[in-house]
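In: coords below, sequence missing:
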């Protein structure tokens, strides 16, 4: 009788609470939803995946802190937020270092890129791999016909040193901003432009306030799928394998759709009346190379990683 009772007790499900700051239709949000679906539909694992709304509101610095304390189990965090833990990760953000998603995927397989991920374990984070999104662009309320028009403008940027120096070199005034504040800051005229990606621009309907797109593709913006090291170490190996497999499959599926998603987002912006002007590295008067050279001199791994790119 006791044996029957023991066998009838349901096994408690493992709950993974994750944090991320991206908008609903962003590549990283779609990746996490595919990860959730894959893991929860696995018949051999009692695992549930839930988003932490608290973490989303608090931002990535809070997400990293919660992961380090084991109070959050998983997250997708931009490399730009992890550079305080490992400055060599700034190598991913060098302006005009990458020109295609395929190039990013190849770079992620390099020894230096893998070493960047491995080094995060010192901060109680286990990195399961890189994730990718669209390149960075600039949206403005008023039409700009040259990169020189950015001089003196307040540009909302991701809170990272490379972003700040990039815009300062262009004569602009970088303003660190959280995604949820972009529309409000435009309304309050706190910024004159926003550094973003196409998916975020579409999701937040930024074309209502900034109907001009400087289609620069000036910077890549990878993220890292990370889990809490203390939580990960306590998991059974079978669950670790299931989680790793679910992430790997979700990453491949999302990456395969990235190029088409970028084209669709750009088309949607055009259909919403956005004026699109394309820019290349030559339009920035040597600033991209100047910034790359500066950062190559700050970190040997960053330099090796950057110089290895075709």
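Out: The structure has been received and is ready for your questions. Computed from a prediction, not measured in an experiment: that's the story for all the values here.
In: Please make it C-alpha for all contacts and neighbour counts, starting now.
Out: Fine.
In: for the nearest residue to residue 45 once chain neighbours are set aside, helix, strand, or coil?
Out: If the residues on either side of it in the chain are set aside, residue 45 comes closest to residue 239, at 7.0 Å by C-alpha to C-alpha, 6 or more residues apart in numbering. Under DSSP: H, G, I helix; E, B strand; the rest coil, residue 239 falls in the helix class.
In: could you say what helices and strands the one helix or strand residue 36 maps to packs with?
Out: Using DSSP states H and E, residue 36 maps to helix 27-40. Packing contacts for helix 27-40, counted by 3 or more C-alpha pairs under 8 Å, 6 or more residues apart in numbering; DSSP states H and E, involve strand 47-51, helix 237-271.
In: Out of these, which is closest to residue 69?
Out: Among the helices and strands packed on helix 27-40, strand 47-51 comes nearest to residue 69, with 17.3 Å by C-alpha to C-alpha.
In: got the angle between that closest one and helix 27-40?
Out: Orientation check (axes from the mean of the first three to the mean of the last three C-alpha atoms, to 10 degrees): strand 47-51 against helix 27-40 gives 160 degrees.
In: buried stuff in strand 47-51?
Out: Judged by neighbour count using 16 or more other C-alpha atoms under 10 Å, the buried positions of strand 47-51 are 47, 49, 51.
In: Verify the contact between the first one and residue 11 for me.
Out: Read that as residue 47. No - assessed by C-alpha atoms under 8 Å, residue 47 is found out of contact with residue 11, at 10.4 Å.
In: then this one, side by side with the first:
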């Protein structure tokens, strides 16, 4: 179904959610889905696929509307809409949820997995699946964890060790586990909206960024930050959540259909990152970037210090580590 263009202000967009005629004619179940990523991003494509699959499986009883690019506001705003029942479903970063549920920080444990293939297995494993139950505390149903690639360092100036990062300003996604990680290295974590990151690097507002290969390539960040350190220090998960009010309105068969559909399309998402991560890396190397790899030792004492802060707050770290070791 062709995606429509909606007003971008949060208030007006939220009001548009309640307007009639936003779903296919004849559909009895509206499924309104919010994301922060543009239509070209794999996360938004995953939700498009969920909507189309639900329509096919239900014979048109379900129809979806996707609100990409943060049209309904930032993730904090969309979480509020999910809790109030003004939004039916979100495909949102676990980062934002870790500001509300400490245990979600476990999924950002440094060097938990080596690559996206291991990450996809861990995020569908027993421990991560059990962690989905914690979204009940926010009035939501957690349906599954997806992935946004591994995290690396891109910068205007090169760095041999993390000591070289001290005093620099790095763009991060603003959430506590990642903020702690950079502050432990005396780096100034600097939140910058992704659409403004290219300019922020160009004008020196930031010296570098904690980034995945997809965005480094698609946002052309190599033009302003020609140094890429392949660290793979964290995975960056996303979670599919449904408003508790919407979930309660579905019968058992519909709940099973939606759960299964989300699971199938998240598997598709994992496959895209497994396929495209090496391609994006090759593309970035082809720009003439200075690309080097770093082992965990690059971060010095930061890893142990981070663990000391977060292991008491995020009890799932131990179980995830045990499960991850079996994947190695």
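Out: Now that the structure is in, tell me what you want to look at. Just so it is clear, the structure is predicted and the values come from calculations on it, not from any experiment.
In: TM-score of the superposed pair?
Out: TM-score of the superposed chains, computed with TM-score structural alignment, normalised by the length of structure 1, equals 0.88; 301 aligned residues with a C-alpha RMSD of 2.2 Å.
In: show me the contacts for residue 217 of structure 2.
Out: With contacts defined as C-alpha atoms under 8 Å, 6 or more residues apart in numbering, the neighbours of residue 217 of structure 2 are 280, 283, 284.
In: Kindly reformat the helices and strands packed on helix 27-40 of structure 1 as TSV containing distance to residue 114 of structure 1.
Out: Below are the helices and strands packed on helix 27-40 of structure 1 laid out as TSV (distance: least, C-alpha to C-alpha, whole Å):
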stretch	distance to residue 114 of structure 1
strand 47-51	26
helix 237-271	15
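In: and residue 25 of structure 1, which of those is closest to it?
Out: Between residue 25 of structure 1 and the helices and strands packed on helix 27-40 of structure 1, the tightest spacing by C-alpha to C-alpha is seen for helix 237-271, at 9.7 Å.
In: buried stuff in that closest one?
Out: Within helix 237-271 of structure 1, the residues scored as buried using 16+ other C-alpha under 10 Å are 239, 242-248, 250-251, 254-255, 258, 261-262, 265-266, 269-270.
In: Excluding residues flanking it in the chain, which one is nearest the aligned partner of residue 146 of structure 1 in structure 2?
Out: Residue pairing (TM-score structural alignment): residue 146 of structure 1 is matched to residue 161 of structure 2. Closest residue in space to residue 161 of structure 2, ignoring its immediate chain neighbours: residue 298 at 5.1 Å, by C-alpha to C-alpha, 6+ apart.
In: I'd say that neighbour and residue 164 touch.
Out: No - the pair residue 298 of structure 2 / residue 164 is not scored as a contact, 10.2 Å apart, by C-alpha under 8 Å.
In: Show where stretch 115-128 of structure 1 falls in structure 2, residue numbers please.
Out: Under TM-score structural alignment, the match for stretch 115-128 of structure 1 is residues 130-143.
In: Show me which positions of the matching stretch end up buried.
Out: Within stretch 130-143 of structure 2, the residues that count as buried by 16+ other C-alpha under 10 Å are 131, 132, 135, 138, 139, 140, 141, 142, 143.
In: Which ones among these lie within strands?
Out: Residues of the buried residues of stretch 130-143 of structure 2 located in strands (DSSP state E): 140, 141, 142, 143.
In: Just put those in CSV and tack on distance to residue 207 of structure 2.
Out: Formatted as CSV, those follow (distance: C-alpha to C-alpha, whole Å):
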residue, distance to residue 207 of structure 2
140, 38
141, 39
142, 36
143, 37
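In: Among those, which pair sits farthest apart?
Out: 140 and 143, at 9.4 Å, using C-alpha to C-alpha across these.
In: for the counterpart of residue 296 of structure 2 in structure 1, what are its contacts?
Out: Taking TM-score structural alignment, the alignment pairs residue 296 of structure 2 with residue 281 from structure 1. By C-alpha under 8 Å, 6+ apart, the residues touching residue 281 of structure 1 are 96, 218, 288.
In: returning to what we had before: for the buried residues of stretch 130-143 of structure 2, give me a markdown table that also has distance to residue 77 of structure 2.
Out: Listed next are the buried residues of stretch 130-143 of structure 2 as a markdown table, based on distance: C-alpha to C-alpha, whole Å:
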| residue | distance to residue 77 of structure 2 |
| --- | --- |
| 131 | 23 |
| 132 | 21 |
| 135 | 16 |
| 138 | 14 |
| 139 | 15 |
| 140 | 15 |
| 141 | 17 |
| 142 | 18 |
| 143 | 20 |
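In: Check which element follows the helix or strand hosting residue 153 of structure 2 along the chain.
Out: Secondary structure from DSSP H and E places residue 153 of structure 2 in strand 152-155. Next in sequence after strand 152-155 of structure 2, counting helices and strands by DSSP H and E, comes strand 169-171.
In: quick one: what's aligned to residue 223 of structure 1 in structure 2?
Out: Under the alignment (TM-score structural alignment), residue 223 of structure 1 maps onto residue 238 of structure 2.
In: Can you say which helix or strand has that match in it?
Out: strand 235-243.
In: and which of the contacts of residue 281 of structure 1 is nearest residue 25 of structure 1?
Out: Using C-alpha to C-alpha, residue 218 comes nearest to residue 25 of structure 1 of the contacts of residue 281 of structure 1, at 21.8 Å.
In: So that closest one versus residue 136 of structure 1, what's the distance?
Out: In this view, residue 218 of structure 1 and residue 136 of structure 1 are 6 Å apart by C-alpha to C-alpha, to the nearest Å.
In: Looking at the two, which one has more neighbours?
Out: When residue 218 of structure 1 and residue 136 are compared for neighbours, residue 218 comes out ahead with 25 against 19, by other C-alpha atoms under 10 Å.
In: wait, the more buried one sits on residue 147?
Out: No - at 11.7 Å, residue 218 of structure 1 does not count as touching residue 147 under the criterion of C-alpha under 8 Å.
In: what's the overlap in contacts for these two?
Out: With C-alpha under 8 Å, 6+ apart as the test, residue 218 of structure 1 and residue 147 reach no residue in common.
In: Now which residue in structure 1 aligns to residue 56 of structure 2?
Out: Superposed on structure 1 with TM-score structural alignment, residue 56 of structure 2 falls opposite residue 41.
In: thought residue 265 of structure 2 was touching residue 51?
Out: No - between residue 265 of structure 2 and residue 51 there is no contact under C-alpha under 8 Å: 10.1 Å.
In: coming back round to it: ok now the helix holding residue 36 of structure 1, how far from the chain's centre?
Out: From the chain centre to the centre of helix 27-40 of structure 1 is a distance of 15 Å (C-alpha atoms, centre = their mean, to the nearest Å).
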